[in-house]
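*Asks:* Turn this into a model:
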Amino acid sequence: MLSPDPAGRATARLAAQPLTRSFTALTAQVRTAGLLARARGFYVLVFGVLLLALGGIATGVVLLGESWLQLLMAGALGLVLTQFAFLGHEASHRQIFTSGKANDRSGRILAVGFAGLSYSWWMHKHTKHHGNPNQVGKDPDIERDTFSFVEADAAKQRGLSRWFTSRQSWLFFPLLFLEGVNLHLKSVQSLLQRGPVKGRRTELTMLALRFGLYAGVLFWFLPLGMAAAFIGVQLAIFGFYMGATFAPNHMGMPIVPADVKLDFLSKQVRTSRNITGGFWMSVLMGGLNYQVEHHLFPSMPRPHLRAARAMVREHCRTLDVPYTETNLIRAYHSVLGHLDRVGLKARDPFDCPAAGNMRFG
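*Replies:* Alright, predicted model coming up:
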């Protein structure tokens, strides 16, 4: 951790200069290799496959009729809609088109029309995250919400919140099944808040039409209970898939204190984690398995991230900048371990010692 005193900050600034110049050289290397060029063919292919998957699910729903096997279709729909959300995320980073307006239009259609999430809310929140990942007071992704990600937040909890926070590592995966509902509610709340909201009317109209069409068709075609269960399962799978994909990216990585300043390269690399697994992991996680490269080059299209990984790893090795890469199981173990360590700050000192020893290492 960098020293907070003036002399320490001056030393940190001097140390950051070579890293800053080296990142400029790395960017030139990546650009020369063509890795920042658009990959429209790839995104047309992915979008086409997802549309075919939607068509297959719709056909399955019609053929199954009034059967509880419809819940399998609901689960499949949750997976496919998450993949649409991944595409919306990539559009928000200008990965698909050269034009910013074209990316915003497509991103809004993908996020709002297909996934049911507010594009403007996502852009505002996610842009702040990318600017200062894992930094206290600047990254909205580590602010206290359902879970506490910083020890200082956990120590403030009282009553039921304290009980929950002290056990948050055990409750993490079960509660991800509710994340879909949470994301949809936050989207609507953000659009109804006071003050200027870009695209408010457009997104509210799209969300209303999407929900009306989706729920209307289901409740018209299926019995009331079955239609409600279908929506419930779809939201549960959507939320779990989204949460389980984004959690390993930064959770369990170093937390940057509010008063510490880091150069861009160190800030992005030290707080991010890559997940091994190659092509199929990239499909599963929508390219977010290359989180280090994504944070260094947010506009880099998904199919180019793998090639950039080799360059970035070698660059970090040369500069002795820690580069974290692990498999998905170990990443989740780190996530749960972090939540458990933070949760200890909320634990009542009179809790059973045996229970306190049941921790994720």
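*Asks:* switch to C-alpha atoms for all contacts and neighbour counts from now on
*Replies:* Noted.
*Asks:* The nearest residue to residue 331 once chain neighbours are set aside: which element?
*Replies:* On the basis of Cα to Cα, 6 or more residues apart in numbering, the spatially nearest residue to residue 331 that is not a chain neighbour turns out to be residue 248, at 5.6 Å. Following DSSP states H and E, the helix or strand that holds residue 248 is helix 224-250.
*Asks:* How about residue 293?
*Replies:* Under the assignment here (DSSP H and E), residue 293 is part of helix 291-296.
*Asks:* Buried ones in the next helix or strand after that helix, by neighbour count?
*Replies:* Next in sequence after helix 291-296, counting helices and strands by DSSP H and E, comes helix 305-319. Within helix 305-319, the residues that qualify as buried by neighbour count (16 or more other Cα atoms under 10 Å) are 305-306, 308-309, 311-313, 315-316.
*Asks:* Second chain to compare with the first, below:
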Amino acid sequence: MGIGESIGDGHVTVVDSPRAPGARGSDFARLARRIADAGLLDRRPGYYAARATLVAGLFGGAWALAAVTGDSWWQLGVAALLAVAFGQVTLLAHDLAHGQVFRSRRSSRIAGLVAGNLLTGLSYGWWMDKHTRHHANPNHEERDPDVAPDILVWSRRQAGSSTGVARFVGRWQAYLFFPLLTLEGLNLRVSSLRALRRPSMKDRRLEALLLIAHNVAYFGAVFALLPPGKALAFLAVHQACFGVYLGCAFAPNHKGMPVLTADDELDFLRRQVLTSRNVSGGRLTTAALGGLNYQIEHHLFPSMPTPNLRVARPIVREHCAALGVDYAECGLLESWRQALSHLHAVGEPLRARR
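*Replies:* The predicted model follows:
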């Protein structure tokens, strides 16, 4: 198998990679054995019990603060705090979907439905299906739903064939990216409701009931606490901040990294590592991003509990260095610079066609 190298439009080519003398199994299999032998795939129930308690406290505390604040424009600050709480619940649901918390799929699904559908109004089943396809083929033009050219374009090839909204927005998408993120919370809610029309969705009626219960409680609470004008302002600030927070947690990990096509034949290790970027930082960064700052390790071992990702990092980095596989890591601001620079570069053909 070969090493992927970034070229041209962020695509990947394959060159020969000699295997170390005496090595057994694939490059990923040998890494996986080291990770398993180090016990890094073992569950961390104490960590998740503490994290769930803190997140529940933040979530409940934000709503309690809203009730105490009452009819006041200070509620807009509470709305921003509640957006952080919603984001933390969503990040916890992400770990549940990957089986990091419970061994039982049933337990993971029940907790995920509560965290996703009931608490945040996002369909757990829809998001899990979408995210699973992303993990299988990250940054793949045809297979990763996260780089589908719906509004933004992620490669020059997509720019060349774009039409409608994507063709218009793609010209200046680097400048519009953060403003568009303010609509992401609303987009996720709408996509969750639209997904209920799919006959293939598992437990569709249960998901629908939980989403209805959330929306009745969510909108009912806001309009019970505030007059219509302030209630609408609260909802706008909350959903805008929620969308930006989720974007800041998920987007730095892949945007601006190589985009794959059907012509790029990479093994599992290279497909995951070369399309992912770690975000360096301390414990505050890890807490804010829910551990997704260790994106390379997470993509290689999706079921690895969040606190073990930091421990796995030097093992993975050493393994990649021995293979000559690029291991991308930078600070949060630099990750955004790279992502926005990429978006601006791939939108160039659209600007040229004006």
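*Asks:* residue in the second structure matching the residue nearest to residue 331 of the first structure?
*Replies:* Taking TM-score structural alignment for the superposition, residue 248 of the first structure sits opposite residue 252 in the second structure.
*Asks:* Kindly report the same for residue 273 of the first structure.
*Replies:* For residue 273 of the first structure, the residue aligned by TM-score structural alignment is residue 277.
*Asks:* Measure how buried its match is and give me the count.
*Replies:* Other residues near residue 277 of the second structure come to 25 when the count uses other Cα atoms under 10 Å.
*Asks:* That one reaches residue 250, doesn't it?
*Replies:* No - applying Cα atoms under 8 Å, one finds residue 277 of the second structure not in contact with residue 250, separated by 10.8 Å.
*Asks:* sorry, back to before: and the helix holding residue 248 of the first structure, what does it pack onto?
*Replies:* When contacts are defined as 3 or more Cα pairs under 8 Å, 6 or more residues apart in numbering; DSSP states H and E, helix 224-250 of the first structure sits against helix 70-92, helix 168-176, helix 179-192, helix 200-221, strand 273-275, helix 328-343.
*Asks:* What's the average distance for the helix or strand that it is followed by when superposed on the second structure?
*Replies:* Toward the C-terminus, helix 224-250 of the first structure is succeeded by helix 264-270 as the next helix or strand (DSSP H and E). Using mean Cα distance after the TM-score superposition for the first structure, helix 264-270 of the first structure ends up 0.6 Å from its aligned counterpart in the second structure, as a mean over the superposed pairs.
*Asks:* Could you dump the helices and strands packed on helix 224-250 of the first structure into CSV with distance to residue 132 of the first structure added?
*Replies:* Rendered in CSV, the data for those read as follows (distance: least, Cα to Cα, whole Å):
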stretch, distance to residue 132 of the first structure
helix 70-92, 17
helix 168-176, 24
helix 179-192, 22
helix 200-221, 26
strand 273-275, 15
helix 328-343, 19
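*Asks:* out of the ones you listed, nearest to residue 32 of the first structure?
*Replies:* Nearest to residue 32 of the first structure among these is helix 70-92; the distance by Cα to Cα comes to 21.9 Å.
*Asks:* and the residue nearest to residue 331 of the first structure, how far is that from residue 39 of the first structure?
*Replies:* In this view, residue 248 of the first structure and residue 39 of the first structure are 26 Å apart by Cα to Cα, to the nearest Å.
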